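A.B. asks: coords please:
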Amino acid sequence: MQYLLMIYSAEDAGPQPGTEAFMKMLGEYQSFNDETQNDGVYVAGEPLESINTATTVRVRNGQQEITDGPFAETKEALGGFYLLDCENLDEAIAYAAKIPTAAYGSIEIRPIMNLSD
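C.D. replies: Prediction:
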């Protein structure tokens, strides 16, 4: 079953770009990428640009409403994702715990709905 692992954190939490700690974290992400690819569970994964680049679209009464920024006002924002093909939720949880941002943010796991059944 495929699971979407969504990576949330406050943009000012965790190691900041340009620091040694940030470079270490990038190495940890590369190790995680390698592990999921070697284990055959990796489907996709990408970091997202800053929430300052977000655009939210709503349609109300047939009219588009476009606003800058994320949909919700919150400290934690979606910063990236992994799509993994795991045997079960327990396996997805085990991988989520290995994502470096889990140490200061959170990882939301959602199963992908299978509409072909």
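
A.B. asks: going forward, measure contacts and count neighbours with C-alpha atoms only.
C.D. replies: Will do.

A.B. asks: show me where this structure has strands.
C.D. replies: Using DSSP state E, the strands of the chain run over residues 2-9, 42-47, 55-60, 63-68, 77-85, 106-111.

A.B. asks: pull out the buried positions in the last one.
C.D. replies: Okay, so that is strand 106-111. Buried residues in strand 106-111, defined by neighbour count with 16 or more other Cα atoms under 10 Å: 106-107, 109, 111.

A.B. asks: swap in the third one?
C.D. replies: Going by neighbour count (16+ other Cα under 10 Å), nothing in strand 55-60 comes out as buried.

A.B. asks: following up with a second sequence; could you model it the same way so I can compare the two?
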Amino acid sequence: MLIIYGNQELWNSVGPDEQQRLFEAFDAFNKEYYDTGELLGAYGVADAAATKLVRLADGQPAITDGPYLETKEYLASWYLIDVDSEQRAVEIAAALPSAVHQPTEVWPILHEASREAGVDIGVV
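C.D. replies: As a prediction, this is how the structure comes out:
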């Protein structure tokens, strides 16, 4: 899994032409790696201000606005890839258009839950 962190201040400092260029670069990146079969999914998330925190309190969901960030960076998107090696995952992470501005975390996925509850289908 490739995890990209956003920084709203940094993003706002980029002009609209550069933002459009980055969107187009991500579209090209996504197409290239979907075509190789290595990209399983790419998911962007809403701005941190749209996030809700859910806790269980007295058996009921307690919902608050959040997260309360102590840093300027927040989870912005993640990519789910299927590759043969860590080296290949690093190569793909380095090819992300955002790699010039923001680091990308590369996290191995240990297993996946199947649709049948409680069944571990192995290491991905």
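
A.B. asks: quick one: TM-score?
C.D. replies: Once the chains are laid over each other, their TM-score by TM-score structural alignment, normalised by the length of structure 1 reads 0.82; 114 aligned residues with a Cα RMSD of 2.2 Å.

A.B. asks: quick revisit: okay if I get the strands of structure 1 as TSV plus distance to P100 of structure 1?
C.D. replies: Putting these into TSV (distance: least, Cα to Cα, whole Å) gives the following:
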stretch	distance to P100 of structure 1
strand 2-9	10
strand 42-47	13
strand 55-60	27
strand 63-68	28
strand 77-85	12
strand 106-111	10
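
A.B. asks: can you list contacts of stretch 66-78 of structure 1?
C.D. replies: By Cα atoms under 8 Å, 6 or more residues apart in numbering, the residues outside stretch 66-78 of structure 1 that reach it are 6-11, 48, 51-58, 105.

A.B. asks: ok, and the most crowded of those residues?
C.D. replies: Looking at these with neighbours defined as other Cα atoms under 10 Å, the largest count falls to I7 at 24 neighbours.

A.B. asks: what's the counterpart of that residue in structure 2?
C.D. replies: Using TM-score structural alignment, the partner of I7 of structure 1 in structure 2 is I4.

A.B. asks: now do the contacts for that match.
C.D. replies: 75-78, 102-105.

A.B. asks: same thing but 6 Å
C.D. replies: For I4 of structure 2, the contact set (Cα atoms under 6 Å, 6 or more residues apart in numbering) comprises 76-78, 104.

A.B. asks: do I112 of structure 1 as well
C.D. replies: Taking Cα under 6 Å, 6+ apart as the definition of contact, the neighbours of I112 of structure 1 are 2-3.
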